[in-house]
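Undergrad: I need the structure of the sequence given here:
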Amino acid sequence: MPTRTLHSIKGNRGDLTVSCWENEAPYYVAVLVHGYGEHLGRYQHVADVLHVSGAVVIGPDHQGHGLSQGERVEIADFDSVVEDLGQVIDHYKQRHPDLPVVVIGHSMGGMIATRYTQLHQDEVAALILSGPLLGVRTAITDLDDLASLPDEPLDTKTLSRDSSVGRDYEADALVWHGPFKRSTLQSMKVMLNKIYEGTSLGVVPTLWMHGTEDKLVLLEESRPTLEKIAGGDFSCSFIKGARHEIFNETNRNEVLEEVRDFIVSRLPKVENSRK
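TA: Sure, this is the predicted structure:
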């Protein structure tokens, strides 16, 4: 099991805490982009799988999330989060200048990862999206239309069929358990429209993965944007019966193997060196 180390990088809204799982014989850099309210500490098992295939695994806790600075879950401008992600990637590219970069985004992180890829296609060797928050109109951003935002805790049964995932989520002090911030919802809507109106993903190999029973980010809400911006190498994988966190589902091993195999198939250097 690779060891997770923490580093600090100056971001747009204060210091960002960056997780890194180094590799003595790296073949690529895998960038994990986490979802709303969570943090990179929940991704050790993902890093384990990627590490075996030759990855240096990195990723920031977004501003206002996890161990990073900022008002909790308040993001007034998602362009700044995309810029933060770019700073983190640039930092590690200086350390590994010859390695291809693979970006893996979950949920809100899928939105951030998609926008980063639109803007930096030449720097991304592959993009994997897990239940990505995409769509000009979504159930999440529609919350902004309410006079007052609901303050009920997340129903953790929507995360995974594995009940231990929900229990761990509820007990995690670094996870945000309060309501959405209105400014965050409003800036999400701005970013979702920018992505929809933005460029295609071009030649970047892209894998869209989504649970068919995802009730938090609806598959059919994400579809129109992805179909509009899909590039020439675009694949879909719909995980039957899976809920929102497909990397934490009861069949997580199969899901993560599919992620690994997709990366290996798109990076010949990995394919020839790691099985």
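
Undergrad: okay, CA-based contacts and neighbour counts for the rest of this
TA: OK.

Undergrad: Excluding chain neighbours, what is closest to the most centrally placed residue in the chain?
TA: Closest to where the C-alpha atoms of the chain average out (C-alpha atoms, centre = their mean) is Gly105, at 2.1 Å. Leaving out its chain neighbours, the residue that sits closest to Gly105 by C-alpha to C-alpha, 6 or more residues apart in numbering is Val33, at 4.5 Å.

Undergrad: Contacts only, for the residue nearest to the centre of the chain.
TA: Going by C-alpha atoms under 8 Å, 6 or more residues apart in numbering, Gly105 touches 32-35, 111-114, 127-130, 132.

Undergrad: where along the chain do the strands fall?
TA: 4-11, 14-21, 28-33, 55-60, 101-106, 126-130, 206-211, 234-239 (DSSP state E).

Undergrad: Can you check which helix is longest in this protein?
TA: Ranked by residue count, the top helix of the chain under DSSP state H comes out as helix 78-95.

Undergrad: so what secondary structure elements neighbour that helix?
TA: strand 4-11, strand 55-60, helix 108-119, helix 182-197 (3 or more C-alpha pairs under 8 Å, 6 or more residues apart in numbering; DSSP states H and E).

Undergrad: Pull the residues that contact it.
TA: Counting by C-alpha under 8 Å, 6+ apart, 9, 11-12, 18, 31, 59-60, 62-63, 99, 112-113, 115-116, 187-188, 191 sit against helix 78-95.

Undergrad: Here is the second sequence; please produce its structure so I can put it next to the first one:
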Amino acid sequence: MADSREHAFAGTRGGVTAREWPREGARYVALLVHGYGEHIGRYEHVAHALVGHGAAVFGPDHMGHGRSAGERVMIEDFEDVVTDVRAVEELARAAYPGLPVVLIGHSMGGLVAARYAQRYGAGLAALVLSGPVIGDWKAVRALLAPPEVPEVPLDPKLLSRDPSVGAAYANDPQVWHGPFKRPTLEAFARTLEAVSAHGSVGALPLLWVHGDDDRIVPPAGTRTGVEELRGAVWAERLYPGARHEVFNETNRDEVLSDVLEFVDGVLAG
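TA: This next block holds a predicted model:
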């Protein structure tokens, strides 16, 4: 795997740790935005593929996640997470001035990346969303409906058809294995509305990748959000039988190849 190093900085609500996978002679910068309850270390193989493709790669652990500070999985305002990702982009631009920046977000990270593109998309070259929580995500309404949030931790079997992915997730001490917290769910609901209200990313090229057997973030609900978000240049890849984490699926090589091909098209055009 590619070498990496850590950076630490003062985030909006405490210290944030980010990882860099450097690339000498990089063609572009890839900014990775991880999902709920996990950490950027789970994207080592994605970063390795991107570095091999010519990218310098950066990605933070969000507040309350991984090696960053904060109560575990507590996010009261996703706008703060967007602001922290912006600080990582600025760090990357200082290290690799003048290079195009591609933003890649998965699941909750797709929600963050979508909102980021609405706020800062003018400085991006492309946006890639993997199983993003945008559009009509019925789970958030179901979890917020009762007086007490149900204790329904994520089932690792829903991540991938590859059983080793679920096993690694279940045994990862940096992954949150407990229930959702109400303030975080309320922040999800507000940000889903904000992304919908702010509309299209305009000329920013968008690639949407999703497993068609994703039961955590069903693609039918996401499609509503993609239709609101996309501009004139966009593409989708829906993978038959794939579950939530398409970068960790049995056809992960196909998924990564599709992302790299999309990036090549953007950089060439």
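
Undergrad: care to give me the TM-score?
TA: After superposition, the two chains reach a TM-score (TM-score structural alignment, normalised by the length of structure 2) of 0.97; 269 aligned residues with a C-alpha RMSD of 1.1 Å.

Undergrad: thinking again about what came up before, give me the buried positions along the longest helix of structure 1.
TA: Phe78, Asp79, Val81, Val82, Asp84, Leu85, Gln87, Val88, Ile89, Tyr92, Lys93 (16 or more other C-alpha atoms under 10 Å).

Undergrad: what's that helix aligned against in structure 2?
TA: Mapped onto structure 2 using TM-score structural alignment, helix 78-95 of structure 1 spans residues 78-95.

Undergrad: Ser273 of structure 1: neighbouring residues, count only.
TA: Neighbour count of Ser273 of structure 1, defined by other C-alpha atoms under 10 Å: 11.

Undergrad: no wait, Gly232 of structure 1
TA: 13.

Undergrad: how far apart are the match of helix 78-95 of structure 1 and its match in structure 1?
TA: Stretch 78-95 of structure 2: mean distance to aligned residues in structure 1 after superposition is 0.9 Å, counting by mean C-alpha distance after the TM-score superposition for structure 1.

Undergrad: any idea which of the buried residues of helix 78-95 of structure 1 is closest to Val52 of structure 1?
TA: Of all these, Tyr92 has the smallest distance to Val52 of structure 1: 19.1 Å, by C-alpha to C-alpha.

Undergrad: if we can go back for a sec, which one of the buried residues of helix 78-95 of structure 1 is nearest to Phe180 of structure 1?
TA: Phe78 (14.9 Å).

Undergrad: any idea how far that closest one is from Leu192 of structure 1?
TA: The span separating Phe78 of structure 1 from Leu192 of structure 1 equals 10 Å under the rule C-alpha to C-alpha, to the nearest Å.

Undergrad: Find the residues that touch each one of those two.
TA: Residues touching both Phe78 of structure 1 and Leu192 (C-alpha under 8 Å, 6+ apart): none.

Undergrad: one step back: mind putting the strands of structure 1 in JSON lines, distance to Val264 of structure 1 included?
TA: Shown next, in JSON lines, are the strands of structure 1 (distance: least, C-alpha to C-alpha, whole Å):
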{"stretch": "strand 4-11", "distance to Val264 of structure 1": "23"}
{"stretch": "strand 14-21", "distance to Val264 of structure 1": "19"}
{"stretch": "strand 28-33", "distance to Val264 of structure 1": "10"}
{"stretch": "strand 55-60", "distance to Val264 of structure 1": "11"}
{"stretch": "strand 101-106", "distance to Val264 of structure 1": "11"}
{"stretch": "strand 126-130", "distance to Val264 of structure 1": "10"}
{"stretch": "strand 206-211", "distance to Val264 of structure 1": "13"}
{"stretch": "strand 234-239", "distance to Val264 of structure 1": "15"}
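
Undergrad: And these: which comes nearest Ser148 of structure 1?
TA: strand 101-106 (27.1 Å).

Undergrad: Spell out the residue ranges of the helices in the stretch 151-275 of structure 1.
TA: 163-171, 182-197, 219-229, 252-266, 268-273 (DSSP state H, counting those that start in this stretch).

Undergrad: will you turn those into a markdown table that also has distance to Thr3 of structure 1?
TA: Converted to a markdown table, those look like this (distance: least, C-alpha to C-alpha, whole Å):
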| stretch | distance to Thr3 of structure 1 |
| --- | --- |
| helix 163-171 | 21 |
| helix 182-197 | 33 |
| helix 219-229 | 34 |
| helix 252-266 | 19 |
| helix 268-273 | 21 |
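
Undergrad: closest one to Leu143 of structure 1 among these?
TA: Evaluated with C-alpha to C-alpha, those place helix 182-197 nearest to Leu143 of structure 1, the distance being 7.6 Å.

Undergrad: Just the buried residues of the closest one, please?
TA: Neighbour-count burial for helix 182-197 of structure 1 [16+ other C-alpha under 10 Å]: Arg182, Thr184, Leu185, Gln186, Ser187, Met188, Lys189, Met191, Leu192, Asn193, Ile195, Tyr196.

Undergrad: out of those residues, who's nearest Glu24 of structure 1?
TA: Nearest to Glu24 of structure 1 among these, with distances taken as C-alpha to C-alpha, is Ile195, at 36.4 Å.

Undergrad: Name the nearest residue to the closest one, sequence neighbours excluded.
TA: Nearest non-adjacent residue to Ile195 of structure 1, counting by C-alpha to C-alpha, 6+ apart: Arg115, 6.0 Å away.

Undergrad: The one you found reaches Tyr196, doesn't it?
TA: No. Counting by C-alpha atoms under 8 Å, Arg115 of structure 1 stays clear of Tyr196, with 9.6 Å between them.

Undergrad: any idea how far Leu207 of structure 1 is from His96 of structure 1?
TA: 24 Å.

Undergrad: So which of those two has more stuff around it?
TA: Taking neighbours as other C-alpha under 10 Å, His96 of structure 1 and Leu207 compare with Leu207 leading, 22 against 16.

Undergrad: ok, the residue nearest to Ile195 of structure 1 - how many residues close by?
TA: Based on other C-alpha under 10 Å, the number of other residues close to Arg115 of structure 1 is 23.

Undergrad: what does Val217 of structure 2 give?
TA: When neighbours are defined as other C-alpha under 10 Å, Val217 of structure 2 has 24 of them.

Undergrad: Tell me who's in contact with it.
TA: Ser107, Gly131, Pro132, Val133, Trp137, His244.

Undergrad: ok, now how distant is Met1 of structure 1 from Cys20 of structure 1?
TA: 13 Å.

Undergrad: higher neighbour count, these two?
TA: Per other C-alpha under 10 Å, whichever of Met1 of structure 1 and Cys20 has more neighbours is Cys20, with 23 against 11.
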